[in-house]
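Asks: Sequence first, predicted coordinates after that:
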Amino acid sequence: MHTDTERCVRAVRSKDARFDGWFFTAVLTTGVYCRPSCPVVPPKPRNMVFYPSAAACQEAGFRACKRCRPDTSPGSPEWNRRADLVARAMRLIADGVVDREGVPGLAARLGYSARQIERQLRAELGAGPLALARAQRARTARLLIETTDLPMARIAFAAGFSSIRTFNDTVRQVYALTPSELRTRTSPPAPRTSPAGRNGPVPGALTLRLPFRAPLTPDNLFGHLAATAVPGVEEWRDGAYRRTLRLPHAHGIVALAPRPGHIACRLTLGDLRDLPVAISRCRRLLDLDADPVAIDDRLRTDPALAPLVDKAPGRRVPRTVDAAEFAVRAVLGQQVSTAAARTHAARLVTAHGEPVDDPEGGLTHLFPSPEHLAGLDPDALALPRTRRTTLLTLVRRLADGTLHLGEESDWPETRTRLLALPGFGPWTADVIAMRALGDPDAFLPTDLGVRRAARHLGLPSTPAALTAHAEPWRPWRAYAVQYLWSTDDHPINSIPA
C-alpha cells in the first residue's frame, strides 16, 4: 500500500487508525516516522515519504515519533492473510527465529537460500531479515525499559542484543533517547515487574497492553478459549483467560483479558528472552493483527451474513499458541462433544504433561510435546483403536520432522499432507488449517454447527452446495465460520460470567 501515495496521504490527513501497521509515514523535515493516525498536525505531502515497515524507516535514518509510538502499532494484517514466502518469513521473524537461528536458520526453515529471502524481503518491505529482527529487538527493549525496573544490562540481553553497546546504540538511533532517558520520561510510571500473587511477588511477571484494530467483538474469541480450555493447561479466572506456554528458553504463563481499546496481558516468564516470542504468540492466539473492516465489508455482501456482521462486527478467529498441541487436541475432539474432548485432553496432560508451578491460579502442566507422545504405548491411551492410530501417527510425524505445523507452513501443502494421514478427514484438516496454521480462508462445510446455522439462515446446508455458496466470501471464510457459529446457543459464543 505504501506505493499508493495519494491513498496514504488521505489516511494520514484523516488520522485513520485502520491503516496503522499497513504503512509508516517518514517526515523529511523532522527526521521522524509515524503511524498514519499520529495526532500531530500532518506535514505537507511533499515532506512525506511512505515506507512498508518500521525497519525500512530506521534503515533510512528516521527515528520513531515520541508522540504516536509507531513501534507499538498492530502488525500488518498481510502476514496473517498470505501464505507466500514473504508472509511466512515475517511470521518466523516475529517468532524470534532470526535471533535464535540467524538468517541461515530462517532460510533453512523456508527452503530457500538466504540471498533469495533477503532479496524478496527488501523488495516488499524495504529491509532485510536482520533489520526486521533488529526493529523487533528495539520494540522489546522499549517495552522492558518502560514497564520494568530491570537493570539495563539484563534488558539488553533479554531483548536479544549481543552486547550492551549495540543495545545503547540501537535505542538511541531508533528513539533519539538513551535507555535511561527513555525510562525517565515514562509518565505516569508504568507497572513494574513482579505483581503480587497468592504467596507474594511473582518473579518475572510483566503487565502490558496488546493493541488491535477496531472493531473487536471478544465474545466468541474468549468464549471459545474458555469453553474448550484443557484443565491444568488453561483456565478462565477473574475475568481472564490464562494458560501455560512452552517457549524456546523456558515455560511461561499468560493471562489475557479484553479491555476497551486493548487486550490486557500479564506474562510470567521463566526467561525474559522469551518475551518477544510470547507476545507474538499471544497476538496470534487472539488474531489481533486482523483487518476487521476489510473482512466484515466482504462478508456483508451476503444478505444472510450481513445482519450477523452488523450485530457484532469484528469477530476474530480463536487460534493457538502451539500448532502441534492444537493438532493433537483436534484429533482428540473428533466426533465427540466439547466436554468429552476436554476430558480426553486433560487425561493426556495429567499423565504426560510437564508439571509447572502457578503462583496465581490453577495451572499445573505444559501440554505434552509430540516428542514425548510419540513414544507412548498405544494401549495406554483411553481412546478407540482407530483414534489411537490417528493420534500416534500424527505425533510421530511431528516428532521426526516429516510434518511441520509452524509459521513457515505452506497452507495448501500442509492440508494435503494432513489429509494423507490415517483418520484425517476434511473437518480435522480444515480446523487445524483455521486455528493452528492461521489460514483465514479455511472453511468447515461439514461441521455440524455450521450446517445448522446455514439451515437457520436459509443457506444451502449440504457441504458441496454450501462451499459453492461461500465462494464470494473468500479469502475470509474462516471468519464467516465464526459468524455462523454465533447463531447457536453454545458456551463458545459468550464470555463466562
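Replies: Done, it's in.

Asks: make it CA atoms for all contacts and neighbour counts henceforth
Replies: OK.

Asks: Tell me the helix or strand right after the longest helix anywhere in the chain.
Replies: The longest helix of the chain (DSSP state H) is helix 129-147. Going down the chain from helix 129-147, the next helix or strand is helix 152-158, by DSSP states H and E.

Asks: next up, a second structure to put side by side with the first:
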Amino acid sequence: LHQTSLPITEIALASGFESIRRFNDCFKQQLKLTPTQMRKKTSKHNAKLILKLSYRPPFDWQKMQRFLSARLIPGLEGIGENFYGRSFIYQNVKGQFTAHHQAEKHQFLVEISLEDNRVLKPVVSNIRRVLDLDAELEQIEHDLTDALGTNTLISSGLRLPGIWDVFEAGMRAILGQQISVTAAKNLVIKLVETLGEKQANEQEAYCDNVLYFPTPEAIAQSDLAFFKMPESRKQTITRFAQFAQNQPVEAQNPDNWLALKGIGPWTANYAKMRGLSDPDIFLATDLGVIKALKAHADFDSEKAAPWRSYLTFQLWDKL
C-alpha cells in the first residue's frame, strides 16, 4: 500500500486473499485501519518493492550460492555472499529482483522493480520457485533416506536452484550439451552479451548495466556467427528459438522439444528440472551423475521417486 499505486483489490489478490472483503476484514482486525485509511497516511510510491519471502528450514544457502556462482551470467545475474539477483521478462514486462538471505529469520528480503506492478503476484511466485522456497525439505530428505536405505547420500538443506523460465533453461541446456560447466557458461555469456537487450540500471542493485536474456525472436533472427561451434549446433539453437517463437504454448512443454533435431532427453529433462522445477527428474545419462554413482554400484534411482530431482542435485553435490 505504501510502495505502489496498485488498486487495493490487486494488492489483496497478490497477497493471497481470494476476496477483497476478507482482505479488508483481516486488515482492520490486525491494524485497526482499513487499507484505504492506511494508504492515505502516505503519498509516496517507490519504484522498488521490498518483500519478505519465508521458507521452512533447512536451507543450505552456501551450496546454492556456489551452484549459481559457477553458472553466473554477468549483467543478467549478480551474486554475493548473501544475495542473488537477476533481470527477467515476464509477459513482456521487464523487471529485476535481488534476494538477500536472512538465515536467522528463515527468509529472503527481496527487492523487486517492475515496469508494471500488475504482474507482481506471478513474479513473486516465480521468485519463490527459482529459490525453491516452498519445498518441504525435511520431508523430502526423510523420504529419500527411507527410500535409499541410507543417509550417506543426503546433504541437509540442498535445494533446487531454478532458472527464470523454461525457454532460458532450454537454451542453457542446448549450449551445455556434452561440455563443461565453464565452457557452457561462456557460451551463454556470449549469447546474452550479443543478443540480449541492454539497459542502464537506475536501481541500486546487483550491477550497473542490466542485460536481459535474449528473446526467441532475437535468437531466431540471428545467424549466430559470433559462436565458434559446429553448424549443426547452431541449427539446433535456431530451430529451438523458432519453435518457441512460432508455437509459444507448445514450447512450454519440454517433451515437445524432442521432435526437434539436436534435442534429446537430457536437454528436455534438464529444462524440466530447472526451468519448471519438476521435483522428479533423474538425469541418468548426465556425466556428473554417472561419475557420482560409481561409489554406489547397487543404487536404484526409482526408489527416490517422487524426489529424483533432489537426488540428482545430491549426486552433483558429491562431485
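Replies: Done, it's in. For clarity, every value in this text was computed on a predicted model and none was experimentally measured.

Asks: related to what we said a few turns ago, how far out from the middle of the chain is the longest helix of the first structure?
Replies: 17 Å (Cα atoms, centre = their mean, to the nearest Å).

Asks: Next: stretch 204-219 of the first structure.
Replies: With Cα atoms, centre = their mean, you get 11 Å for stretch 204-219 of the first structure.

Asks: according to the alignment, that stretch goes to what range in the second structure?
Replies: Alignment of stretch 204-219 of the first structure against the second structure: residues 47-62, by TM-score structural alignment.

Asks: which parts of the matching stretch are buried?
Replies: By 16 or more other Cα atoms under 10 Å, the buried positions in stretch 47-62 of the second structure come out as K48, L49, I50, L53, S54, Y55, P57, P58, F59, W61.

Asks: does L121 of the first structure belong to a helix or a strand, and which?
Replies: helix 114-125.

Asks: whereabouts in the second structure does that helix align?
Replies: Going by TM-score structural alignment: helix 114-125 of the first structure matches no residues.

Asks: From the contact counts, what lies against that helix?
Replies: Counting contacts by 3 or more Cα pairs under 8 Å, 6 or more residues apart in numbering; DSSP states H and E, helix 114-125 of the first structure packs against helix 85-94, helix 97-110, helix 129-147.

Asks: Mind putting these into JSON lines with mean neighbour count and distance to H352 of the first structure?
Replies: Putting those into JSON lines (neighbours: other Cα atoms under 10 Å; distance: least, Cα to Cα, whole Å) gives the following:
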{"stretch": "helix 85-94", "mean neighbour count": "22", "distance to H352 of the first structure": "28"}
{"stretch": "helix 97-110", "mean neighbour count": "18", "distance to H352 of the first structure": "28"}
{"stretch": "helix 129-147", "mean neighbour count": "22", "distance to H352 of the first structure": "34"}
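
Asks: quick one: which of those helices is nearest L373 of the first structure?
Replies: Shortest separation from L373 of the first structure across these is recorded for helix 97-110, at 23.5 Å, computed as Cα to Cα.

Asks: by how many degrees do that closest one and helix 85-94 diverge?
Replies: 140 degrees (axes from the mean of the first three to the mean of the last three Cα atoms, to 10 degrees).

Asks: Residues in contact with helix 97-110 of the first structure: which ones?
Replies: 85, 88-89, 92-93, 113-114, 117, 129-130, 133, 160, 408 (Cα atoms under 8 Å, 6 or more residues apart in numbering).

Asks: Specify the angle between that helix and helix 114-125 in degrees.
Replies: 110 degrees.

Asks: can you state the direction angle for helix 97-110 of the first structure and helix 129-147?
Replies: Using the same axes, to 10 degrees: helix 97-110 of the first structure against helix 129-147 is 150 degrees.

Asks: residue contacts, the equivalent of R283 of the first structure over in the second structure?
Replies: For R283 of the first structure, the aligned residue in the second structure is R128 (criterion: TM-score structural alignment). By Cα under 8 Å, 6+ apart, the contact set of R128 of the second structure is L53, D134.

Asks: if we go to 7 Å?
Replies: D134 (Cα atoms under 7 Å, 6 or more residues apart in numbering).

Asks: ok, now how distant is it from W164 of the second structure?
Replies: Distance of R128 of the second structure to W164 of the second structure, computed by Cα to Cα, to the nearest Å: 11 Å.

Asks: Check S180 of the second structure too.
Replies: 22 Å.

Asks: neighbour-wise, which of those two wins?
Replies: W164 (22 against 10; other Cα atoms under 10 Å).

Asks: number of nearby residues for the residue lying closest to D300 of the second structure once chain neighbours are set aside?
Replies: Nearest residue to D300 of the second structure in three dimensions, chain neighbours excluded: L148, at 7.7 Å (Cα to Cα, 6 or more residues apart in numbering). L148 of the second structure: 17 surrounding residues under other Cα under 10 Å.

Asks: so how far is R159 of the second structure from L148 of the second structure?
Replies: 19 Å.

Asks: which residue lines up with R308 of the second structure in the first structure?
Replies: Checking TM-score structural alignment: R308 of the second structure goes with R477.

Asks: thinking its match is in contact with P445, fair?
Replies: No - using Cα atoms under 7 Å, R477 of the first structure is not in contact with P445; the gap is 10.2 Å.

Asks: Now do the same for L276 of the second structure: its match in the first structure.
Replies: Aligned partner of L276 of the second structure by TM-score structural alignment: L437.

Asks: contacting residues for that match?
Replies: A323, L405, G406, W411.

Asks: ok, so of those, who is nearest A294 of the first structure?
Replies: W411 (21.4 Å).

Asks: and that closest one, how many neighbours?
Replies: W411 of the first structure has 20 nearby residues by other Cα under 10 Å.

Asks: A306 of the first structure too?
Replies: Neighbours around A306 of the first structure, by other Cα under 10 Å: 17.

Asks: Map it across to the second structure for me.
Replies: A306 of the first structure maps onto N151 in the second structure, by TM-score structural alignment.

Asks: before we move on, what SS does its match have?
Replies: coil (DSSP: H, G, I helix; E, B strand; the rest coil).

Asks: and the closest residue to it other than its chain neighbours, how far is that from K318 of the second structure?
Replies: Among residues not flanking N151 of the second structure along the chain, T145 sits closest, at 5.1 Å (Cα to Cα, 6+ apart). Distance of T145 of the second structure to K318 of the second structure, computed by Cα to Cα: 16 Å.
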